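>>> coords please:
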Amino acid sequence: MVWGCMSAAGVRKLHVIEGTMDHKMYIDILNFFLSVSAEKLGLGGDFVFQQDNDPKHTAYNTKNWLLYNVPGQLHTPPQSPDMNPIEHLWRILENSIRGRQASNLAEFIDILQKAWEEISPAMTKNLVDSMPRRLQAVIDAKGFPTKY
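Modelled structure (predicted):
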């Protein structure tokens, strides 16, 4: 499992997660990586954070941490968990590493990191710019699934 951050300006380094992630580990990751990633992406403290409705993302402690540490959040309706544009990046990443051979975990992580870093800012900008259409699609579908 990995954690990654994206904006219209591009992506930041992927964080590889060892073991099973629970809400405590997720908060630790956010605490350590979110503000640093936002700063390096040129967002400073002015950004809207979006995640899906995974239980560790919606846990009480996570919600409290986000309330005090994130300037704004875009909440995803339960029926549209893949509306988040980063879901499309995960698919792009998966397609870009398909067929590459790794002889061990460290080599696989290196391949994954390099493929992540090759994702262009133009790609992430396009995904971020699609958000108004994504939101309108959810409104039009009255909260039910969309093509996104």
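>>> contacts and neighbour counts: CA atoms only from here.
Will do.
>>> how far away is the residue of the chain most remote from its centre from Gln113?
In the chain, Ser103 marks the outermost C-alpha relative to the chain mean, sitting 27.5 Å out by Cα atoms, centre = their mean. Distance, Ser103 to Gln113, using Cα to Cα, to the nearest Å: 16 Å.
>>> need the helices for the chain, in chain order.
Along the chain, counting by DSSP state H, helices occupy 23-29, 35-40, 55-58, 60-69, 86-97, 105-117, 121-129, 131-140.
>>> Now those helices in CSV, please, with extra columns for distance to Val16.
Output for the helices of the chain, formatted as CSV (distance: least, Cα to Cα, whole Å):
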stretch, distance to Val16
helix 23-29, 10
helix 35-40, 15
helix 55-58, 17
helix 60-69, 20
helix 86-97, 14
helix 105-117, 8
helix 121-129, 20
helix 131-140, 27
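>>> Sequence B follows; please return its structure for comparison with A:
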Amino acid sequence: MVFPDGSGLFPQENAPCHTAKIVWEWFEEHVKESMVLPWPPDSPDLYPIKHPWEVLEHHIQSRDCPTLQLAEIKDLLLMSCCQIAQDTFRGLVESMALFIRAVLVS
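So this is what the prediction gives:
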């Protein structure tokens, strides 16, 4: 059992990977353990980590690297993370209030 006390709450942001048949079948099998939270179809994105992941992905894909070992990938990710400007993170934190207001309105 994933949440034996029935406390599992899952926000489904309507992404295709969240609404796939196999996902809904899993939730139907675990209905006593968890609940899927209703989510408006056009809700604002409340995952601020999404933007830094995109920056990180772009930085890594722009490098001409041969196939790397796991330790090398870890080092590359850490180095790339350190190169993301602090203003990027500051802007994400400061924008969260707007996103939260938009969710409360919807």
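>>> Work out the TM-score between the chains.
Aligned and superposed, the two chains score 0.52 in TM-score terms (TM-score structural alignment, normalised by the length of structure 2); 70 aligned residues with a Cα RMSD of 2.9 Å.
>>> re the thing from before, and the helices of structure 1: which comes nearest Gln79 of structure 1?
helix 131-140 (9.0 Å; Cα to Cα).
>>> okay, the angle between that closest one and helix 121-129?
Comparing the axes of helix 131-140 of structure 1 and helix 121-129 via axes from the mean of the first three to the mean of the last three Cα atoms, to 10 degrees yields an angle of 30 degrees.
>>> Only the buried residues of helix 131-140 of structure 1, if you could.
134-135, 137-138 (16 or more other Cα atoms under 10 Å).
>>> likewise stretch 77-84 of structure 2?
77, 80.
>>> quick one on the thing from earlier: could you check which residue of structure 2 pairs with the residue farthest from the centre of structure 1?
Correspondence of Ser103 of structure 1 to structure 2, assessed by TM-score structural alignment: Leu68.
>>> how close does that match get to Glu94 of structure 2?
To Glu94 of structure 2, Leu68 of structure 2 is 36 Å away according to Cα to Cα.
>>> got it, and Gln83 of structure 2?
Separation of Gln83 of structure 2 from Glu94 of structure 2 (Cα to Cα): 20 Å.
>>> again with Val105 of structure 2
Distance, Val105 of structure 2 to Glu94 of structure 2, by Cα to Cα: 19 Å.
>>> need the contact list for Ile119 of structure 1.
Counting by Cα atoms under 8 Å, 6 or more residues apart in numbering, Ile119 of structure 1 makes contact with 10-11.
>>> Alignment lookup: it to structure 2.
Checking TM-score structural alignment: Ile119 of structure 1 goes with Ile84.
>>> Now do the same contact list for Ile102 of structure 1.
Rather than Ile, residue 102 of structure 1 is Ala. Taking Cα under 8 Å, 6+ apart as the contact definition, Ala102 of structure 1 lies against 108, 111.
>>> same thing but at 10 Å, please
Counting by Cα atoms under 10 Å, 6 or more residues apart in numbering, Ala102 of structure 1 touches 108-111.
>>> could I get these as CSV with neighbour count?
Shown next, in CSV, are the contacts of Ala102 of structure 1 (neighbours: other Cα atoms under 10 Å):
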residue, neighbour count
Phe108, 15
Ile109, 16
Asp110, 12
Ile111, 17
